[in-house]
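> need coordinates for the following:
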Amino acid sequence: MNQQVKTGPIMAALLVAGFVGLFSETALNIALGQLSQIFNVDATTVQWLATGYFLTLGILIPVTGILMQKFTTRQMFLTSVILILGGTILAASAPAFGLLLAGRVIQAAGLAINLPLTQNVIFAIYPPHKRGGAMGIMGLVMLAGPALGPTLAGLILDTMSWHYIFWLTTPFLLFSLMFGIIYLTNVNEVRKVSIDALSVILSTIGFGGLVYGFSVSGTAGWTSATVLGSIIVGLIAVILFSVRQMKMETPMLNLRAFKYPMFILGVVMSFITFFNMLSMLVILPMYMQMALVIAAFTTGLILLPGSLLNCLLAPTIGRLFDKYGPKAVITPGTIFVVISYAIYVQFGTETALWMVVITHIVMMLGIGAVLASTQTNTLNSLPKQYYPDGIAITQTIQQVAGAVGIAVMVSLSESKQENYLATTGNELPQAAAAGSSFVFTIALVLAVINFVLSLFMKKPKEA
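Below is the predicted model:
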């Protein structure tokens, strides 16, 4: 660890801003129904507060790889925190729906810079044998933010107005800004790189089209021209983008990172983990509210022990990774996830709440072990000059995986519910249980695939 670099305060500045951004990603979900009435907009329109957030991340994260080479660490950091702060204040004081949505998009733009930047700084200021611990703490933030979002937002909505979901995070952002200004040094090498306009356009259409298509599939339906058109156009643009990157001397996103087998393995495992994790954070509360008929705030409290335990153990998991290598941490983690989904599949309308709590704790421990360790190993397998590209690739894939996971799992759950209701009449709790059990079965299959893949994880010879 560099002596002149104060790693603690630097990490605090980056991670606090990241936590606020990730907390904001899911916190508003619980208030969408209320906001739909307050601003007098329909359910499809209000859903844009979530869709717009994902869409902005999907579009901007691929561009950050080249931005981190073009601008200094401090420039990138200040831009990210000012965007998150500005977006938060705009959203908190928004008198109209359009301004609230604009605030969300500006918040997401800041987070799109913060997430890759934090990973890049970790890889610059920590030697390979200490990265696991640092990435473990980042993993905790990446899990705790989205997981605590609905719980804390539920508490805020029960006691105050929705504006405070935003207002209460502003002091943390001001703290982050102050610490960053004082302690953050420029740790990246700035190069003269030109940003290729066609690459940016193809990336925007490609990743934006995919995220948008999947995000609106729940409301528009999978067979709608908008959904199919967005996904097809997105796929074509991603293919054209990839071909262009391979032909360019200095690509916007260096896809040569895919030459490294451990990188490919890590990317696939990250995709499955995020696909399953973000869809679970939506499906599980839906199951509890509809099948077990419990209030939103109670749902948040039931999910709290798993999230908190994960927070406490994240640094330890990172240290175990540093000491014993990837397989010793990741494979047991995937086993925990498999066991949890195997139990989730059995859940019905009579499931005891303590059973939900215990299973969620096991699940969060498993995800905690897989998430950060997989990311660390994936990036450790690359040469140093590929770090910004590797980080941008993995972060983009994670955001796309999350958007796709939520859209696919929610729509499958709802179609299963409708089929159940069509054959049995009006037993909504049973239908909700059948729908969630069906998607948990799919998630279980994916979790087993991740377990098998983890057996091939190796520590890269030289980071």
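> only C-alpha atoms for contact and neighbour calcs from this point on.
Fine.
> list the contacts for Val357?
With contact set as CA atoms under 8 Å, 6 or more residues apart in numbering, Val357 has these partners: 302-303, 305-306.
> what's the helix or strand for it?
Per DSSP states H and E: Val357 is located in helix 353-380.
> list the buried ones in that helix?
356-357, 359-380 (16 or more other CA atoms under 10 Å).
> what's the offset of it from the middle of its chain?
What separates the centre of helix 353-380 from the centre of its chain is 14 Å, taken as CA atoms, centre = their mean, to the nearest Å.
> repeat for stretch 48-61
Relative to the centre of its chain, stretch 48-61 is centred 11 Å away, using CA atoms, centre = their mean.
> which other residues reach it?
25-26, 28-29, 100-101, 104-105, 107-109, 111-113, 116, 203-205, 207-208, 211-212, 215-216, 392, 395-396, 399-400, 403.
> sorry, back to before: now the element after the helix holding Val357, going C-ward?
helix 387-424.
> show me what that following helix is packed up against.
helix 48-70, helix 97-125, helix 197-220, helix 261-290, helix 353-380, helix 428-454 (3 or more CA pairs under 8 Å, 6 or more residues apart in numbering; DSSP states H and E).
> which of those sits closest to Gly180?
Closest of the helices and strands packed on helix 387-424 to Gly180 is helix 97-125, at 11.9 Å (criterion: CA to CA).
> beyond the closest one, next helix or strand please.
The element immediately downstream of helix 97-125 (helix or strand, assigned by DSSP H and E) is helix 128-159.
> now show me the structure for the sequence below, then we'll compare the two:
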Amino acid sequence: MKQAVDINGKPYNRVLLISVLLLGSFCTILNQTLLATAFPVLMKDFKISASTVQWLTTGFMLVNGIMIPITAWMMNKFSSKKLYLFAMITFLIGTLQCFLAPSFNLLLIGRLIQTIGVGVSMPLLQTIMLTIFPPEKRGAAMGMTGIVIGLAPALGPTLSGWIIDHYHWRDLFGMIIPIVVIVIVLAFFFMKSVIPLSNPSIDILSVILSTLGFGSLLYGFSSVGNDGWGSKIVISTLILGIILIALFSRRQLKLEHPFLELRVFKEPVFMIAAILSGVTNMAMVGAEMVIPLYIQNIRGESAFHSGLMLLPGALVMGAMMPITGIIFDKYGAKRLAITGMFILTAATAPFAFLTETTPILYIIVLYAIRMFGISMVMMPVTTSGMNALPEKLITHGTAVNNTFRQIASSIGTAILISVLTNVTTSKLPDKTMLKTTPLAYKEGATTATLSGYHAAFLVAIVFGILGLTISLFLKKNPVINKDAGKEEAGQ
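Presented below is the predicted three-dimensional model:
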């Protein structure tokens, strides 16, 4: 590969730039799930309720979802070096505040500051990788990105469980601080401005509609687990979110220089890839929530051990991401996606028949097979969609794809958790049995809970079948937009 040059024509070391980018992004994305097992300890330390501590996750998700569309504008307005330094310094400030927080309110504020850095760094990572590599090598490049995006959140629960068991919850943040400081120092020397700038003006009304619309929609779906679909808050926030996003979308299609270019959906390859990526995320994230609940509630394992059981699956996905990226560069996404979705669906089916005595090793292996299937779909499909766009729309394509995936994850989780809750509740034995025949009530409650898990996994199977069906519409050969330097390949 010829010498890499930045937007000013100056040469730079591509390997060092990528290394700094991946290390920093790993730290930021790891934080999505790093507090997974710390909630009970935080509730005890700060004397707060479960619904209050949940804001550390809900707030993180909301700000992240809001920041992703804004980042598309920022990437076209500011140099990628300055933007990356902004993301990492903001993340460091938030992490320091979390580490030192004397109260829950200050911990939450620190968490939200962290999330601004995450919301910028994740789309920036993908856009830079798509920009500095030619289309025919983007599969391998996005495979490396997939290691970070897929592996970091999956490692969070296991790592946090181990630290909570052996150290203090503050160490969850303390261990990251020196690494982020090193990343910032290295970024000053090795990060370069590589994304072409167009200096767009900002449309304030678009920012307001985007922030309130996506924020309201994500809040609505995140509230379903606790409040149910019939809750006035859930219904009102979902309706408000849909209305504001519709107004936002209408405005973007009328603006000559939109805040977020939604015309990327006019490219059929991108649209199919975005939908399939979203459905895959629904299948992955929803099941990632339900499986640990089964392991903890039915099998009586700790949060740490439940996270540990999912670790082999995370490692399988991390190991496979670069391999599937290389395969994509040679053969395209269609065969990979069909095979991956079939494996994902087939490996999900046995979870619909879990019992109290299902061997733990069986669950670990099945989950690893699911993640193997997901690794064949996630990054190859995303890359195929991006390759179909002209270079000038890569930043918008990345933002649209990430926003779509974030919303799909929230929808998938909300659906599975609500199905699990509703089926379990409907099948619970009469509470009078608790006094008359407590053993029979306990047995009935366990059966009801298992029925809830079975129903949730049946829905996850439906997600898998839906994804498998959509994957049939992908192009057989790689599709590369003419603006990216190659002619389009047909089916």
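> where does the TM-score land?
Here the TM-score for the pair of chains, by TM-score structural alignment, normalised by the length of the first structure, is 0.97; 463 aligned residues with a CA RMSD of 1.4 Å.
> hang on, the earlier thing: switch the contacts of Val357 of the first structure over to TSV; also include distance to Ala434 of the first structure and neighbour count.
TSV is the format used below for the contacts of Val357 of the first structure (distance: CA to CA, whole Å; neighbours: other CA atoms under 10 Å):
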residue	distance to Ala434 of the first structure	neighbour count
Ile302	21	20
Leu303	21	24
Pro305	26	16
Gly306	24	21
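> what is the nearest of these to Ala92 of the first structure?
Leu303 (26.2 Å).
> got the contact list for the closest one?
147, 151, 357, 360.
> hang on, the earlier thing: what range in the second structure does the helix holding Val357 of the first structure sit on?
Under TM-score structural alignment, the match for helix 353-380 of the first structure in the second structure covers residues 360-387.
> stretch 169-177 of the first structure now?
Residues 176-184 of the second structure are matched to stretch 169-177 of the first structure when aligned by TM-score structural alignment.
> now the second structure: which of the contacts of Val357 of the first structure match?
Here is what carries over to the second structure from those, by both residues aligned by TM-score structural alignment, their matches' CA atoms under 8 Å: 302-303, 305-306.
> aligned to Val462 of the second structure, what sits in the first structure?
Val462 of the second structure maps onto Val445 of the first structure when the alignment is built from TM-score structural alignment.
> residues near its match, how many?
Val445 of the first structure is flanked by 14 other residues according to other CA atoms under 10 Å.
> how about the one 3 residues further on?
By the other CA under 10 Å criterion, the neighbourhood of Val448 of the first structure contains 17 residues.
> does it touch Val338 like I think?
Yes - using CA atoms under 8 Å, Val448 of the first structure is in contact with Val338, at 6.1 Å.
> distance of the one residue sitting closest to the centre of the first structure relative to Trp167 of the first structure?
Nearest to the mean C-alpha position of the first structure, counting by CA atoms, centre = their mean, stands Gln399 at 5.5 Å. Distance, Gln399 of the first structure to Trp167 of the first structure, by CA to CA, to the nearest Å: 26 Å.
> check which residues of the strand or helix carrying Val238 of the first structure are buried.
Counting by DSSP H and E, the element that carries Val238 of the first structure is helix 225-247. Residues 226-228, 230-238, 241-242, 244-245 are the ones in helix 225-247 of the first structure that count as buried (16+ other CA under 10 Å).
> quick one: which of the contacts of Val357 of the first structure sit in helices?
If you go by DSSP state H, the contacts of Val357 of the first structure have 302-303, 305-306 in helices.
> let me have those residues in CSV, adding distance to Thr273 of the first structure as columns.
Shown next, in CSV, are those (distance: CA to CA, whole Å):
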residue, distance to Thr273 of the first structure
Ile302, 22
Leu303, 18
Pro305, 20
Gly306, 17
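> what's the closest of those residues to Asp322 of the first structure?
Using CA to CA, those come closest to Asp322 of the first structure at Gly306, 23.7 Å.
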